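A.B. asks: Provided below are the primary sequence and the corresponding predicted coordinates.
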Amino acid sequence: MSGDVRVPGHDEAIAPTLRRLRSRPRWLAGLYAGNARAVIGRGFRVIRAQNWGVIATGFFEPVFYLLAMGLGMGQLVGELPGPDGRPIPYAMFIAPALLATSAMNGAIYDSVNNVFFKLRYAKLYEGMLATSLGPMDVALGEIFMALFRGLLYSIGFLGVITVMGLVTSWWALAMIPVALLIALGFASIGMAVTSFITGFQQLDLVPVVLLPMFLCSATLYPITVYPEAVQWFVKALPLWHGVELMRQLSVGVFTSMTGVHVAYFLVMSVIGIAVASLRLRRLFLR
């Protein structure tokens, strides 16, 4: 009598998983199982059950900044040069920058705080990687959930600045996919960095990095106020590229740097996903 126990329908149930595993490129065999949607599905179930209120609160931060700085201080500042050199109201100057910042914050806090708890305390990823899922499935799934948060913030804030008359071109519709690109870059790097964090105290370093980057990346004033050496440093920061790209879209003006801004976030995303995947494999699949 054979020792094998067959469960009715078992072979049919796992057939799609087996096909995905066989179709993987060989170099991805240890990283990717082609089933990131399982992680995404779990993420949406958690949001539906308990997280909508927490997510919604992040929408209001850039709106409050816009009301306080753009409309309040804008009465004192007046106009500033736009992407094409023509003067624009101060509120129109900072609104695209706040949209880029909103995408960054939503992605970072989702890919750092949430991922850290799941990684170090809930041991969720350890359980996921005990199944057929690979480290890249987990990384892509979590990064997608961070993008979803960035998407909600971007759509809401774009609606606000459109109603306020702070966008003047149909190219502004492209600010939503660009916000997702910005969120992708920051979420990827955020998850990679989180894999190195071992204690809650280290999470305090995140706002220490984000706040100066927000204040110094030409979000609230032109980069020309800095000495040239400082300008080069600011231009190396990812948020500056996002801010400049958003400003160009808000008025429909493009330069030779537009492609550089996009390429910056594409490279940033690839590096972040690769590092996060390799770190998860090292932490749990040694």
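C.D. replies: Alright, I've got the coordinates.
A.B. asks: CA only for contacts and neighbour counts going forward, please
C.D. replies: Noted.
A.B. asks: separation between Ala174 and Val167?
C.D. replies: Look at Ala174 and Val167: by Cα to Cα, to the nearest Å, they are 12 Å apart.
A.B. asks: More neighbours: these two, which one.
C.D. replies: Each of Ala174 and Val167 has its neighbours counted (other Cα atoms under 10 Å); Val167 has more, 22 against 13.
A.B. asks: Helix, strand or coil: sort out the nearest residue to that one once chain neighbours are set aside for me.
C.D. replies: Nearest residue to Val167, sequence neighbours excluded (Cα to Cα, 6 or more residues apart in numbering): Ser250, at 5.2 Å. Three-state call for Ser250 (DSSP: H, G, I helix; E, B strand; the rest coil): helix.
A.B. asks: Confirm for me that Ser250 is in contact with Ala172.
C.D. replies: Yes - counting by Cα atoms under 8 Å, Ser250 touches Ala172, with 4.8 Å between them.
A.B. asks: more crowded one of these two?
C.D. replies: Ranked by neighbour count (other Cα under 10 Å), Ser250 and Ala172 place Ser250 first, with 26 against 20.
A.B. asks: Please list all residues in contact with the more buried one.
C.D. replies: 96, 167-169, 171-172, 175 (Cα atoms under 8 Å, 6 or more residues apart in numbering).
A.B. asks: Spatially central residue in this structure, please.
C.D. replies: Nearest to the geometric centre of the chain sits Ala183, at 2.2 Å (Cα atoms, centre = their mean).
A.B. asks: Am I right that Leu80 sits in a helix?
C.D. replies: No - per three-state DSSP, Leu80 lies outside any helix segment and is strand.
A.B. asks: distance of it from Val225?
C.D. replies: Counting by Cα to Cα, the gap from Leu80 to Val225 is 12 Å.
A.B. asks: Same check on Leu184?
C.D. replies: When distance is defined by Cα to Cα, Leu184 is 30 Å away from Val225.
A.B. asks: In terms of neighbours, single out the busier of those two.
C.D. replies: Taking other Cα under 10 Å, Leu184 and Val225 do not tie; Leu184 has more neighbours (29 against 10).
A.B. asks: next, the one to line up against it:
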Amino acid sequence: MSTTTQAPETTRTGLLLRVLPVGMYAGRSRALVERSFLVNRRTWLQVVSGFFEPLFFLFGLGFGFGKLIGDVVGPGGETISYVAYVAPALLAASAMNGAVYDATFNLFFKLKYAKLYDAVLATPLGPLDIAIGEITWALIRGALYGTGFLTVMLGMGLLTSPWAVFALPAAILIAFAFGALGMACTTFMRSWHDFDLVQLALVPMFLFSTTFYPITVYPGAVQFAVKCFPLYHAIEVMRALCTGYVDASIVGHLAYFVVMALVGVVVASRRLGKLLLA
């Protein structure tokens, strides 16, 4: 029985070992996930703290401005409350925050100061194991944020469509893509001052990616720029699933994150190999 269940995994690992350069991948990335779990279980308050920022926006802006604005036009042209319009966008932002902060700040400390990965590479693990393991932990953190936020939305009666059951898998994909991209960018950073650039990217993206108002408020050129933002595509996915207005365009939005995740994993593993094995 054990041979039957382990054969596919062994086959996939064998294929990767034949395709990748020697020393890049050992198929043991789960060891990094286990380490992250053991370390963060003692700092659980820090882990869950990022969940509250979008929640505060939901209560402050969703209900505060919602009382002034009233109902708005939803993705399908239907009339919905402002809080129902904003909540899916904040769900996407919650998944993004959970993944990005873990894949940037924490990873930079491990890479530059703790020298964790120098020790890891002294074991059979390779750079791709590190990339997949750390991105997986960032995904788990983003998924936790997304799950908590979905629970709040469910309690508030904001999940009225059967499509909402796919919101959590979509949040996991979004978290994985942002985690991969965040890790790839972190490998290019030289000091803590470079994290100002992270905030310079995240804050405008959060404010202008149709989080609080539709894209039609922008002129055409600005609309094109906004559509290039990853968070815009995340918001479109979440808004479609939570409101029930799902069409073929959601495939394109999801494909955006598949490509983003693949590029992030490849760049991150190659950069780690260059930094740690050179």
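C.D. replies: It's in. This structure is a prediction, so every number in the text was calculated from the model and none was measured.
A.B. asks: coming back round to it: of the contacts of Ser250 of the first structure, which is the nearest to Tyr221 of the first structure?
C.D. replies: Pro96 (12.4 Å; Cα to Cα).
A.B. asks: is it true that the closest one touches Gly242?
C.D. replies: No - counting by Cα under 8 Å, Pro96 of the first structure sits too far from Gly242 to count as a contact (9.1 Å).
A.B. asks: Translate Gly150 of the first structure into the numbering of the second structure.
C.D. replies: Alignment note: Gly150 of the first structure maps to Gly142 in the second structure; criterion TM-score structural alignment.
A.B. asks: hang on, that match in a strand?
C.D. replies: No - remark: Gly142 of the second structure does not belong to a strand; assigned using three-state DSSP, it is helix.
A.B. asks: Gly273 of the second structure corresponds to which position in the first structure?
C.D. replies: Using TM-score structural alignment, Gly273 of the second structure pairs with Arg281 in the first structure.
A.B. asks: Spatially nearest residue to its match, not counting backbone neighbours?
C.D. replies: Per Cα to Cα, 6+ apart, closest to Arg281 of the first structure is Pro135, 5.7 Å.
A.B. asks: mind listing what whatever residue of the second structure lines up with that neighbour touches?
C.D. replies: Aligned against the second structure by TM-score structural alignment, Pro135 of the first structure finds its counterpart in Pro127. Counting by Cα under 8 Å, 6+ apart, Pro127 of the second structure touches 23-25, 121, 269-270, 272-273.
A.B. asks: Now compare these and name the two farthest from each other.
C.D. replies: Taking Cα to Cα, no two of the contacts of Pro127 of the second structure sit farther apart than Leu121 and Arg270, at 14.0 Å.
A.B. asks: Might one say that Pro75 of the second structure is in contact with Tyr245?
C.D. replies: Yes - using Cα under 8 Å, Pro75 of the second structure is in contact with Tyr245, at 6.6 Å.
A.B. asks: can you give me the strands for the second structure?
C.D. replies: 71-73, 79-81 (DSSP state E).
A.B. asks: Tell me the spacing between Leu76 of the first structure and Pro89 of the first structure.
C.D. replies: According to Cα to Cα, Leu76 of the first structure and Pro89 of the first structure sit 11 Å apart.
A.B. asks: corresponding residues in the second structure for stretch 99-113 of the first structure?
C.D. replies: With TM-score structural alignment as the criterion, stretch 99-113 of the first structure aligns to 91-105.
A.B. asks: Just give me the neighbour total for Leu18 of the first structure.
C.D. replies: Neighbours around Leu18 of the first structure, by other Cα under 10 Å: 13.
A.B. asks: That one: what's it in contact with?
C.D. replies: The contact partners of Leu18 of the first structure, taken as Cα under 8 Å, 6+ apart, number zero.
A.B. asks: Excluding chain neighbours, what is closest to Phe257 of the second structure?
C.D. replies: Using Cα to Cα, 6+ apart, the nearest residue to Phe257 of the second structure is Ala177, at 5.6 Å.
A.B. asks: What's the match for that neighbour in the first structure?
C.D. replies: Counting by TM-score structural alignment, Ala177 of the second structure lines up with Gly185 in the first structure.
A.B. asks: doesn't Gly272 make contact with that match?
C.D. replies: Yes - counting by Cα under 8 Å, Gly185 of the first structure touches Gly272, with 7.3 Å between them.
A.B. asks: Tell me which of these two has more neighbours.
C.D. replies: More neighbours surround Gly185 than the other of Gly185 of the first structure and Gly272, with 27 against 23 (other Cα under 10 Å).
A.B. asks: so how far is Ala274 of the first structure from that one?
C.D. replies: As judged by Cα to Cα, Gly185 of the first structure and Ala274 of the first structure stand 12 Å apart.
A.B. asks: before we move on, what about Leu166 of the first structure?
C.D. replies: 38 Å.
A.B. asks: re earlier: test my guess that the residue nearest to the centre of the first structure contacts Thr101.
C.D. replies: No - look at Ala183 of the first structure against Thr101 with Cα under 8 Å: they stay out of range, at 9.4 Å.
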